[in-house]
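Asker: Got a sequence here, can you model it:
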Amino acid sequence: MERPVYPFAAIVGQDQMRLGLILAVICPELSGILIRGEKGTAKSTAVRGLAALLPERDEVVGNPYHLSPDEFAVYADGLGLDTAAPPSVERRRVQIVDLPVGATEDRVTGSLDVQAALTQGSRRFEPGLLAAAHRGILYVDEVNLLDNHVVDLLLDSAAMGVSTVEREGLSVTHPARFSLVGTMNPEEGELRPQLLDRFGLCVTVSAETDTASRIEVIRRRLAYEDDPVAFAASWQAAGDELAARIDRAMRLLPGVRADDDALGRVAATCIEAGVDGHRADIMMVRAARALAAWDGRTRVSDTDLDRAGRLVLPHRMRRLPLEGIAQT
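Answerer: The predicted structure follows:
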């Protein structure tokens, strides 16, 4: 039997990180979340636990781009996929794609299939990690150690939802809509401000400082290691409740609205915070809409805006005039 992942619902504390991850999967248009913190603070555990809660989706069988039936109808010819027969469809769980620190541009975006070129004389595209991550989670540990150009490629795709690759006379465009999760330890180096700004959300995590919470962390982790199956089963009900709530929020999100008063407050807050450009404003509205959907509402409230500001603004602020926003 496959070893179950540590349940997302069983993580002790780290409320802001867990909320940020949930919002990133409810609304991939947030362009991802950056989790900053020391090692051993459940960053990767949370990502893998959350993926296990996400709803299954329809996927056309046998395509390396993880296309839905509707996407297959649009992209199949351009990607050279077989359209002779009606495509078979299966239900698939959301995948996590790990991007290694040493990944090259070709590994990320895709490249010319050299073997096909040499043996068949044909030019064929070999899809990369962006295609593999479509409709899933792209997880980048130690994102601050990646080549800046590679980080740019990831953030471009996360923002646009598509990847266009040009190689040796080939031009290929495929969907690349994923939830980007980057983690980093600030002690190992920072991201350039231009890259930091492009992550929609950012949270800082640290070890629990309350004795009772630390004891509970130990107790749960040892119980999981002693019997992963039994431990996962004991948290199944809580996980199912979270999964249902995430699914409802995803369905509700398109109908959530922010009125002009809410937009005015966002603009005023971003001006006072001294952020550059307009990306913060847009991300703050998106985060507030996702928060409203998470709470089962179709209208953004002032509370949603306050909570969104704490996730969207601190890593973009050149000065800290708003004590309430900077606090997490």
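
Asker: Only C-alpha atoms from now on, for both contacts and neighbour counts.
Answerer: Noted.

Asker: Which helix or strand contains Val203?
Answerer: strand 201-205 (DSSP states H and E).

Asker: For the helix or strand following that strand, what is the distance to the chain centroid?
Answerer: Of the helices and strands lying after strand 201-205 in sequence (DSSP H and E), the nearest is helix 211-226. Offset of helix 211-226 from its chain centre (CA atoms, centre = their mean, to the nearest Å): 27 Å.

Asker: so what secondary structure elements neighbour helix 211-226?
Answerer: Judged by 3 or more CA pairs under 8 Å, 6 or more residues apart in numbering; DSSP states H and E, helix 211-226 is in contact with helix 228-234.

Asker: contacting residues around the helix it packs on?
Answerer: Here helix 228-234 makes contact (CA atoms under 8 Å, 6 or more residues apart in numbering) with Arg3, Pro4, Val5, Tyr6, Pro7, Ala223, Tyr224.

Asker: One more, so I can put them side by side:
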Amino acid sequence: MSPTALAARRVVFPFTAIVGQEEMKLALLLNVIDPKIGGVMIMGDRGTGKSTTIRALADLLPEIKVVADDPFNSHPGDPDLMSDAVRQQLEQQAEIRVTKKKVSMVDLPLGATEDRVCGTIDIEKALSEGVKAFEPGLLAKANRGILYVDEVNLLDDHLVDVLLDSAASGWNTVEREGISIRHPARFVLVGSGNPEEGELRPQLLDRFGMHAEIRTVKEPALRVQIVEQRAEFDQYPQQFLEKYQPQQQALQQQIVSAQELLPSVAMDYDLRVKISEVCSELDVDGLRGDIVTNRAAKALAAFESHTEVTVDDIRRVMTLCLRHRLRKDPLESIDSGYKVEKTFNRVFGIETNSIEASEKTAQANGIGQTSGRFR
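Answerer: The predicted structure is shown next:
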């Protein structure tokens, strides 16, 4: 991208410049590669860059093709991602104008009402003029984008249910006085919060595909690096963006390639059985844990540019996919990952020492401590 184009854009901190928080970054990237994973719940200390990272991811993503002047960001070629009006136009073989736009990133305010989220039907207009007068809500705007809810643990449970239902089905239906309207609402749902302010109920937490924990960086040298980067970005934003542009473009291309490769990624039957064995031993309710782990492992394989899922792919995503499904009592705290790792090692026959050794090697190479993995 040229310096002129960069200057015209809204300034957002580059994703590849974010130091640390590898767990959160990986979970977000995998959900972008395969939105059917079911979203991410990010819990951690305040001031750890949750909002910055999510906005940076939305800014990183390539532009998408949409039907011009359509309030739902309808896909011009995929019926599952287009509104009923666009589908009717296609059936009538009407000409559809196509344009490109940035992936939308919608912030859901804590005080939002259900009408603001789902949209409203103008009954008077519907009765007097005989048309379905629909005022789209935030779910319409979020279609094919990212819906971000900060402090999701403080949001009304009913609204969280609405969001999760739409994210799972890919559709939002509004019904009032016998009039029903639906539109596509397929988005990556990202929730964040501070566990000190309370956890979500286990039933709601289980509906999130992945759960990332983030902690304040303790190493003084890394803290200094983060502070200096932020100061440089605030003082010279355009120069900072230009410096990271090659890494941004490389990661963007990696995401696009992964999305294209994903349908051809395969997983050995024995590995699928072992994933289910781990879920069974951990007493995970339902089958969401099995499904999400399978999807996330395939997305990671695609991200790493290979078409066969490996044991290491499963190991790297399993804690993210299962840790929040182990809590049976709302008063319990969420497992840090120890139980999942221990069960994974036993089922897959992996020596704990070899895992620790590989982690130490990765840390020595800067993986897991800096943003080297995505640069």
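
Asker: Do you know the score for how well these two fit?
Answerer: TM-score for the superposed chains, counting by TM-score structural alignment, normalised by the length of the first structure: 0.93, backed by 328 aligned residues with a CA RMSD of 2.4 Å.

Asker: Return the subset of the contacts of helix 228-234 of the first structure lying in strands.
Answerer: With DSSP state E as the criterion, strands contain none of the contacts of helix 228-234 of the first structure.

Asker: closest to Leu99 of the first structure among these?
Answerer: Val5 (19.2 Å; CA to CA).

Asker: Setting aside sequence-adjacent positions, which residue approaches the closest one most closely?
Answerer: Gly49 (6.0 Å; CA to CA, 6 or more residues apart in numbering).

Asker: which SSE is that neighbour in?
Answerer: Here Gly49 of the first structure is assigned to helix 43-51, by DSSP H and E.

Asker: in the stretch 1-150 of the second structure, which spans are strands?
Answerer: 40-44, 64-67, 98-101, 105-107, 119-121, 134-136, 146-150 (DSSP state E, counting those that start in this stretch).

Asker: For the counterpart of Leu19 of the first structure in the second structure, give its distance to Glu304 of the second structure.
Answerer: Aligned counterpart of Leu19 of the first structure in the second structure: Leu26 (TM-score structural alignment). Leu26 of the second structure sits at a distance of 12 Å from Glu304 of the second structure (criterion: CA to CA, to the nearest Å).

Asker: give me the number of residues near the alignment partner in the first structure of Arg325 of the second structure?
Answerer: Using TM-score structural alignment, the partner of Arg325 of the second structure in the first structure is Arg316. The local packing of Arg316 of the first structure (other CA atoms under 10 Å) involves 23 other residues.

Asker: re the thing from before, the more surrounded of Leu26 and Glu304 of the second structure?
Answerer: Ranked by neighbour count (other CA under 10 Å), Leu26 of the second structure and Glu304 place Leu26 first, with 19 against 15.

Asker: Relative to His324 of the second structure, how far out is that one?
Answerer: 17 Å.

Asker: Equivalent analysis for Ser276 of the second structure, please.
Answerer: 16 Å.

Asker: neighbour count winner among the two?
Answerer: His324 (26 against 19).

Asker: List the residues that contact that one.
Answerer: Contacts of His324 of the second structure (CA under 8 Å, 6+ apart): Pro202, Leu205, Asp206, Met210, His211, Ile334, Asp335.

Asker: Share the number of residues neighbouring the last one, please.
Answerer: Yep, that's Asp335 of the second structure we're talking about. There are 15 residues near Asp335 of the second structure, going by other CA under 10 Å.

Asker: all helices for the stretch 201-350 of the second structure, in order.
Answerer: 202-205, 220-235, 237-261, 269-281, 288-303, 311-322, 338-348 (DSSP state H, counting those that start in this stretch).

Asker: average gap between the fifth one and the first structure?
Answerer: Read it as helix 288-303 of the second structure. The superposed helix 288-303 of the second structure is, by mean CA distance after the TM-score superposition for the first structure, a mean 0.6 Å from where its aligned residues fall in the first structure.

Asker: That helix aligns to what range in the first structure?
Answerer: With TM-score structural alignment as the criterion, helix 288-303 of the second structure aligns to 279-294.

Asker: Residues in contact with the matching stretch: which ones?
Answerer: Against stretch 279-294 of the first structure from outside (CA under 8 Å, 6+ apart): 23, 26-27, 29-30, 197-198, 200-201, 245-246, 248-250, 252-253, 256-258, 263, 266-267, 270, 298-301, 304-305, 307-309, 312-313, 316.

Asker: so what's the counterpart of Leu195 of the first structure in the second structure up against?
Answerer: Aligned against the second structure by TM-score structural alignment, Leu195 of the first structure finds its counterpart in Leu204. Leu204 of the second structure makes contact with Val160, Asp161, according to CA under 8 Å, 6+ apart.

Asker: Which element, helix or strand, includes the residue nearest to Tyr75 of the first structure when sequence neighbours are not counted?
Answerer: Once flanking residues are discounted, Tyr75 of the first structure sits nearest to His174: 7.0 Å by CA to CA, 6+ apart. Assigned by DSSP H and E, His174 of the first structure belongs to strand 170-175.

Asker: buried ones in that strand?
Answerer: By 16 or more other CA atoms under 10 Å, the buried positions in strand 170-175 of the first structure come out as Val172, His174, Pro175.

Asker: try stretch 277-285 of the first structure
Answerer: Those would be Arg279, Ala280, Asp281, Ile282, Met283, Met284, Val285, for stretch 277-285 of the first structure by 16+ other CA under 10 Å.

Asker: now, which of the residues you listed sits nearest Glu168 of the first structure?
Answerer: Arg279 (34.4 Å).

Asker: mind checking how far stretch 170-177 of the first structure is from the chain centre?
Answerer: 19 Å.

Asker: ugh, wrong one, I meant stretch 5-24 of the first structure
Answerer: Counting by CA atoms, centre = their mean, stretch 5-24 of the first structure comes out at 13 Å from the chain centroid.

Asker: Read off where the strand holding His174 of the first structure ends up in the second structure.
Answerer: Taking TM-score structural alignment, strand 170-175 of the first structure hits residues 179-184 over in the second structure.

Asker: What mean distance separates that stretch from the matching residues in the first structure?
Answerer: Mean deviation for stretch 179-184 of the second structure: 1.6 Å (mean CA distance after the TM-score superposition for the first structure).
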